[in-house]
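1. pasting the structure only:
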């Protein structure tokens, strides 16, 4: 006999009510979005009467989670960037030269003088004065090698040492290059994410594509150029010893040095040592401030290692200029007046307040580990996104209305029950998307339209099965019960295979494909729930109330 326990009925209605409540904010999208922005600004310490009024537009006791709109619906910028991982090889070799020099210095009697010679990027070439001591020199340099700390590089070292006449050639090993590439792209991903999050954009898509590419999609941003300005500024801060200062842009820097322009003094160029004393990677904090003359500046603080190196250098080089270099431009070159212990200092220059604030943000976010080449850039205007939303609304409404009419005409009262379940299905779907923080894209809308059709598909199977059972002269109660029981296997088989397809699309796809997979997968879950439980509960409640002798499906 038809029967559903009381606790099951309560649980079904509770789930439906939760779905309606969670999906409700999406019906007042602009108001709730303004409320959320105001609350975030107030929590950040920017309280004002206008923000309080904006926050009061939506009751605080109601859910405030929204379905995030993707790039194709909100408008925004799309970039595909390639990380120049080979840049890191050259940096590693630059950093290795002082270690090689210091390691060979005690062996001067055996190897003679040590001098660095010009080499290709990612390669370190060192000429020794006594070729007879080459074996000892190679042994010492190989002693600088370190084991690679990755599963794929177990048993391998990070550098390879070869010879060519009286020259030692040091390069990164193949295993270390692979490990470095992976670390570089991961670091670039994290830094890009932190920089974009600092701007306050909503639900950006930042993900790795292939070995050395990064896909960046930021809804709501003005243009691809604006996005490139945010993530393309490397903010590579270094503190370098100054060799000389002049006005000749073509002056010869010499081996181990480089010529960089001054940011403040037009036409002035500094020759600095290529190997920095301290880098921005050793910064722990950077905050906008004002110098002793009231001009905008940036206070900074190093970690323990950076503080020690910074303190030792200032102690040993009092009276010498010291260049603060940002992205290969000298922003300041003060003369060291005294020992600076503690690892803190101030960057001064011709900054505006906004520039000092932006510089502090970029320094806190960290430097990109390598340069980036933008292979693809695209700007989607908000009006195009609105057109997509309007088209999606029309498509969904037409599909929804057609299905409601078809079910009501085809199955009468039972069709109306299916329509009620369909409406609850859409509410549950949007409730889940809001709860999970899902992003709705244009393909995602297609997934919702497909869900509408699939949701009634299960009910059609059930109702047709009930019709078959009624033809065998069974009573209406038994026909309804058998209809649900015998249709269950077909419903589960069809939906499980589609759900597996959605999982594959999510795992293997990216961007809009994932958006479609998410809405399709969640739609399958909600449609099966409403078809098997909600529609059945409605039918049972009607049957218990009417007790009909015959039924028409």
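-> That came through, no problem. Note that the structure is predicted; figures quoted are calculated from it, not measured.
2. Only C-alpha atoms from now on, for both contacts and neighbour counts.
-> Will do.
3. in this structure, which residue is closest to the centre?
-> residue 206 (3.4 Å; CA atoms, centre = their mean).
4. Okay, and it sits in which element?
-> strand 205-209 (DSSP states H and E).
5. Which elements pack onto that strand?
-> Applying 3 or more CA pairs under 8 Å, 6 or more residues apart in numbering; DSSP states H and E, one finds that strand 205-209 makes contact with helix 174-199, strand 213-219.
6. rerun that using 10 Å as the cut-off
-> For strand 205-209, the elements it packs on are strand 76-83, helix 174-199, strand 213-219, judged by 3 or more CA pairs under 10 Å, 6 or more residues apart in numbering; DSSP states H and E.
7. wait, which of those is closest to residue 347?
-> Closest approach to residue 347 among the helices and strands packed on strand 205-209 is made by helix 174-199 (20.9 Å; CA to CA).
8. Let me know the angle separating the closest one from strand 76-83.
-> Here the directions of helix 174-199 and strand 76-83 differ by 160 degrees (axes from the mean of the first three to the mean of the last three CA atoms, to 10 degrees).
9. What angle do strand 205-209 and helix 174-199 make with each other?
-> 170 degrees.
10. Residue 332 is nearest to which of the helices and strands packed on strand 205-209?
-> Taking the helices and strands packed on strand 205-209 one by one with CA to CA, helix 174-199 is closest: 24.5 Å.
11. Pull the distance from the helix or strand residue 238 falls within to the chain's centre.
-> Residue 238 is part of strand 237-246, with elements assigned from DSSP H and E. Relative to its chain's centre, strand 237-246 lies at 36 Å (CA atoms, centre = their mean, to the nearest Å).
12. what's residue 491 in contact with, if anything?
-> Residue 491 is in contact with 457-459, 461-462, 484, 528, 531-532, counting by CA atoms under 10 Å, 6 or more residues apart in numbering.
13. what about versus this one:
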């Protein structure tokens, strides 16, 4: 009856690691507010913290152990009520240049944090999390698609040698001016061959014939459906990039999307990533730029702009410099297939390496073939919301008002030295963090239309603290009753099984903490089932040992035979359950996935503790006894 030394060593290592990494779950997080810059790369210094502390003190709110973390300030508060009040006070006092978000500050001892130990996250139904309701701007989706259609029509008419005098876009309608009715008829025939996407209206004008095109109702519905689906997919991709487990992303109605992030109260990062359109447009710098932009100050000189051009801020909104761009876009961020941040080999500054899809590569190649030597600008477009507070004159209550607006900045303008294809670089970014964030959003996918935050809140446990306490109490009572039952029926072997059960729970907490999984009510159900399966495995082993003794085997022979012969039954039972859990994980969503993940982790851990750990303890107790005549079972 020997047991390999390496198994003892393995059990010891797992026991120590599980204990250390399960300890943080005993230290609850405390409420806090996080202050970060509204733009990527913003720096938060002592001045900001001092101003925040003064604002809180003037409203009789005390903060403690304030600290910096990842370009943000974290102010710890005494209660959730103080946290909510502090958020409103700081938002109004610090202004729109800073993002004030609810957060949870860890209370885990520093020595545990240094080894990477962190408490396990709780889901929305246990601890709460971030809830966003976003609205997709469908009018903007149609307007953007109409701009693309106008550019496509110009190219299509030229390729098919259909003559037209002008093509303009106004109020979501394309107006094409022709020299005569024959050219207009040819254009209408070409459009019919390509499908009935437009409602065609022929108009007579003094200068010839014109054609007014608007989208049909069916086309509008298709565009709106695509915008909603594309934004839904993009949000899911961005949440995956954020590493949030068990997030809920689903549509609500025809133009809204609900996002719930369990176990997360840091709305600053989530809101910035989810809410930013982060779209790019590639345009040529106008040949008339030098005539309208002062060469010394870099500012627009105020002359009436020539048709087909627009002025945008250059390098940053507060740089004071501007650039005149052609209105026509070469392509947008929707054509981006991959994006990664890095550093330029020559300059050493932050950059983003972009790979376009085949269609995007062709568009870029066609546009730059005739523009070698000219400048191409990268226009960064971001849809934001300006938050203001309106006071009710009667009640004095303040209402939050969100006003959407758009910021467009030329982040880069460089000479086209050769015909560009599917791969190129964006340079001129302020910091590696800004480059990484831009690459993240482009990699996750471009939004088909801007979105605005309609509702934002941090929600509490759905069951209420009282129900959670009762649930914990009932679990404790059940665990104690099982432990007593095991000791009464199996004596010392029952005590060993109970130790393995505690070990099993520590392992589950450790693994879930490592992978960043959020514990939900279905997850707790998975743990309870795991406990039952672990106890069942020990019951099978103990009963098998008893049977071997009844059949005349010696105590040591009974132990060996009991573990060996019960193993196949235990393994088959756990394997079938694991396969079912894996199927649930593969096809399920949300809470079902949480249940499946917890169950799979629990099954693997219970196999280790119920068989390997208990066998080692039994070997330590009975292995060296030569004249063993009786087992405490």
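-> Nice, thanks for sending it over. Keep in mind that this is a model prediction, so the values were computed, not measured.
14. coming back round to it: would you point out the most distant pair within the contacts of residue 491 of the first structure?
-> Once CA to CA is applied, the contacts of residue 491 of the first structure give 457 and 484 as the farthest pair, at 13.4 Å.
15. Does residue 60 of the first structure belong to a helix, a strand or coil?
-> coil (DSSP: H, G, I helix; E, B strand; the rest coil).
16. which secondary structure element contains residue 361 of the first structure?
-> If you go by DSSP H and E, residue 361 of the first structure is part of helix 353-365.
17. Please identify the buried residues of that helix?
-> 353, 356-365 (16 or more other CA atoms under 10 Å).
18. May I see those arranged in CSV, with distance to residue 8 of the first structure as well?
-> As requested, the buried residues of helix 353-365 of the first structure are exported to CSV (distance: CA to CA, whole Å):
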residue, distance to residue 8 of the first structure
353, 62
356, 61
357, 58
358, 57
359, 59
360, 57
361, 54
362, 55
363, 57
364, 53
365, 51
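19. And those residues, which is closest to residue 476 of the first structure?
-> residue 365 (68.4 Å).
20. Can you show me the helices along the stretch 1-150 of the first structure?
-> Assigned by DSSP state H, counting those that start in this stretch, the helices in the stretch 1-150 of the first structure fall at 6-23, 29-43, 49-55, 71-74, 86-104, 108-111, 134-142.
21. residues making contact with the third one?
-> When contacts are defined by CA under 10 Å, 6+ apart, helix 49-55 of the first structure is touched by residues 31-42, 48, 56.
22. List the buried residues for it?
-> Buried, per 16+ other CA under 10 Å, within helix 49-55 of the first structure: 51, 54-55.
23. just the longest one next, same as before
-> By neighbour count, with 16+ other CA under 10 Å as the criterion, the buried positions of helix 86-104 of the first structure are 86-94, 97, 100-101, 103-104.
24. again, but for stretch 529-547 of the first structure
-> Under 16+ other CA under 10 Å, the buried positions of stretch 529-547 of the first structure are 529-541, 543.
25. Also stretch 213-228 of the first structure?
-> Buried, per 16+ other CA under 10 Å, within stretch 213-228 of the first structure: 213-224, 227-228.
26. Could you single out the nearest of those residues to residue 380 of the first structure?
-> Looking across these and measuring by CA to CA, the closest to residue 380 of the first structure is residue 223, at 7.7 Å.
27. Can you classify residue 548 of the first structure as helix, strand or coil?
-> coil.
28. For the second structure, give the helix that spans the most residues.
-> Criterion DSSP state H: the longest helix present in the second structure is helix 464-515.
29. just to revisit the earlier point, packing partners of the strand holding residue 238 of the first structure?
-> strand 257-261, strand 269-273, strand 278-279, strand 322-326, strand 329-332.
30. what's the closest of these to residue 26 of the first structure?
-> strand 322-326 (45.1 Å).
31. Okay, residue 307 of the second structure and residue 326 of the second structure: tell me how far apart.
-> In this structure, residue 307 of the second structure and residue 326 of the second structure are 9 Å apart, going by CA to CA, to the nearest Å.
32. er, residue 469 of the second structure actually
-> 63 Å.
33. returning to that earlier point: contacting residues for the closest residue to the residue nearest to the centre of the first structure other than its chain neighbours?
-> Residue nearest to residue 206 of the first structure in three dimensions, not counting chain neighbours: residue 216, with 4.7 Å by CA to CA, 6 or more residues apart in numbering. Listed by CA under 10 Å, 6+ apart, the contact set of residue 216 of the first structure reads 77-81, 189, 192-193, 196, 204-208, 227, 231, 377, 511.
34. Shared with the second structure, which of these?
-> When you map those onto the second structure and apply both residues aligned by TM-score structural alignment, their matches' CA atoms under 10 Å, the shared contacts are 77-81, 189, 192, 206-208, 231, 377.
35. In contact with the residue nearest to residue 273 of the first structure when sequence neighbours are not counted, which residues are there?
-> Nearest residue to residue 273 of the first structure in three dimensions, chain neighbours excluded: residue 257, at 4.3 Å (CA to CA, 6+ apart). Counting by CA under 10 Å, 6+ apart, residue 257 of the first structure makes contact with 241-243, 271-275.
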